[in-house]
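In: what follows is a protein structure lacking sequence information:
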């Protein structure tokens, strides 16, 4: 059993080594990343020293998380073609390929089922290097909200420390969203090819029924991760960077960790990740429809009252000027 667990850990490490490069997981070229939100959410996070993460399938993209279904189906066809071309008519290798693809298809179907039933939950903090995007103002704050500019390094360090203390309940992933369909397909395809070739190098374990039974859990991790970071190219102007928490739980049970807020006339589930210290705020931008002359003074006075030193934080008005 220990050998099998180690084997699966090697597979996971192999996947994240490649996936991490694809989404730029370990680094970001911008010192500050911005989160667009409304005034209530902005004040709620500052007052409670917490990060609010919205439930993934309640975000503005109606294809959120399930978009991976279309990508994965095509990639599996490409994968089968690749294996056929590389290994020809080797009967034993084709059997391995069929077992591999079968488990991947099963995991994809199970993933969609779990998302639908809320057995698998994803909570997302959406960030962007774009400080003043008219599209983002309207999509996420109605044009009159605020965006919070976080120190990227400090925020990620705090999130990583918290995730280490959460045990097995939540897992954290982060990185840039990929919008190019070709890059999405190549990322998933190369991950599957590398995984399959790794399995072939350990044929003795791969042929073991108990080991094969563990593959769906590995494939589910791949599918879940790709579902978080793959979005339709129509959203590419958002330039989104995501921090996401995932977990599994039984549906239809009470859960005090899930909170609810009102947005655009609907109820949005979210979780509040408490940092227990001041948020690493570097900048606050006031939305383009907020033309009240005391808005900037109000933000500065509010931040000072909550213990945020303004010598390290700047507050500015959006350079876009709108009447309505």
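Out: Thanks, I have it. Just so it is clear, the structure is predicted and the values come from calculations on it, not from any experiment.

In: CA only for contacts and neighbour counts going forward, please
Out: OK.

In: need the residues that contact the helix or strand residue 72 falls within.
Out: Per DSSP states H and E, residue 72 falls inside helix 68-87. Under the contact criterion CA atoms under 8 Å, 6 or more residues apart in numbering, helix 68-87 has outside partners 93-94, 97, 101, 108, 112, 181, 184-185, 188-189, 192-193, 223, 226-227, 230.

In: mind giving me the ChimeraX select for these, buried ones only?
Out: To isolate the buried members of the contacts of helix 68-87 in ChimeraX, using 16 or more other CA atoms under 10 Å:
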select :93,94,97,101,108,112,184,185,188,189,192,223,226,227,230
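
In: adding another structure so you can compare the two:
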């Protein structure tokens, strides 16, 4: 579809913002050994109501707005539209703007030890996959699509969005959804103008309609992943959102306390959203520091982590190990 408006991109974190990903000892070792971080499907979150609640909130919000774009978005948000199925196409990495927070240590730090890994939100992430070669996909899955600041190609797309702040308040949600609706109205107008061309082939018109629906669904899934109840606002969460179509080419599976969930693996990307081959040359993560959670054994942990950091290919001086200032009872 000819359009200069691309794919919807929410307002990212302000420049210079710092984010920390809280994790357990096992996950930290995996991150630094494999130089990858995992984005979990939204339905694998601790609280599934986060995503479902996001769609329900947007359904009500768009249902109160006029226009064909708002009506389309409202329909796509409806529970009968397959909310859970669409949520399975969205994968997220969670982080916090708080690098040393008692609540986060209790929830995500593990039983006796935990870490918060500072990641540079200014560095793009990309999906890594065993099936990264576009030649491995059928011809129909290799049609390039471009627009805005994201790039997608069927079968090889991995649109890892920048880090976005979670919208807890009505005011934050209003800003985000108003921006989404403005974009949707522009894209919808482009579609109407193009589709009204009497010389347009019916197959091309159908394809344009499918593209429009895909853009809308992509935007809604991203927004749903960024809506969370006000009671969690103390977490000051930020999320990197992955919309992975044809996800079966890239997804992995792991066992959790909630059952089997999907995830995709991320590493530092190329800025274009291309899927990257597994263990490609130069694979790394934008790690800036590691904070050790409350423990009486910080010095022992520090020396061990510095050895792990060195093994991962980082200079220990470039990734300092920091001691938590929180006095949790252990």
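Out: Ah, there it is. Everything quoted here is computed from the prediction, not taken from an experiment.

In: mind checking which of the contacts of helix 68-87 of structure 1 are in helices?
Out: Counting by DSSP state H, those place 93-94, 97, 101, 108, 112, 181, 184-185, 188-189, 192-193, 223, 226-227 in helices.

In: residue 236 of structure 1: neighbour count?
Out: Using other CA atoms under 10 Å, residue 236 of structure 1 has 13 neighbouring residues.

In: oh, that last question was meant for residue 244 of structure 2, not what I typed.
Out: By other CA under 10 Å, the residues close to residue 244 of structure 2 number 25.

In: ok, now residue 327 of structure 2?
Out: Residue 327 of structure 2 - counted by other CA under 10 Å - has 10 other residues nearby.

In: tell me the buried residues in the helix holding residue 72 of structure 1?
Out: Of the residues in helix 68-87 of structure 1, 68-69, 71-72, 75-76, 79-80, 83 count as buried by neighbour count, 16+ other CA under 10 Å.

In: mind putting these into a markdown table with distance to residue 119 of structure 1?
Out: Below are these laid out as a markdown table (distance: CA to CA, whole Å):
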| residue | distance to residue 119 of structure 1 |
| --- | --- |
| 68 | 18 |
| 69 | 18 |
| 71 | 22 |
| 72 | 21 |
| 75 | 25 |
| 76 | 25 |
| 79 | 29 |
| 80 | 30 |
| 83 | 33 |
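
In: SS state for the residue positioned nearest the centre of structure 2?
Out: Centroid-nearest residue in structure 2, with CA atoms, centre = their mean: residue 241, separated by 1.3 Å. Residue 241 of structure 2 carries the three-state label strand when classified by DSSP: H, G, I helix; E, B strand; the rest coil.

In: quick one, helices of structure 2?
Out: With helices called from DSSP H, structure 2 shows them at 25-34, 49-63, 68-77, 83-87, 102-108, 170-195, 202-224, 298-311.

In: rebuild the ones you listed as JSON lines, extending it with distance to residue 327 of structure 2.
Out: JSON lines is the format used below for these (distance: least, CA to CA, whole Å):
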{"stretch": "helix 25-34", "distance to residue 327 of structure 2": "19"}
{"stretch": "helix 49-63", "distance to residue 327 of structure 2": "30"}
{"stretch": "helix 68-77", "distance to residue 327 of structure 2": "44"}
{"stretch": "helix 83-87", "distance to residue 327 of structure 2": "38"}
{"stretch": "helix 102-108", "distance to residue 327 of structure 2": "8"}
{"stretch": "helix 170-195", "distance to residue 327 of structure 2": "33"}
{"stretch": "helix 202-224", "distance to residue 327 of structure 2": "35"}
{"stretch": "helix 298-311", "distance to residue 327 of structure 2": "13"}
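
In: now for those, which one comes closest to residue 318 of structure 2?
Out: When those are compared by CA to CA, helix 298-311 sits nearest residue 318 of structure 2, at 9.5 Å.

In: so how far is that closest one off the chain centroid?
Out: Put simply, helix 298-311 of structure 2 sits 29 Å off its chain's centre (CA atoms, centre = their mean, to the nearest Å).
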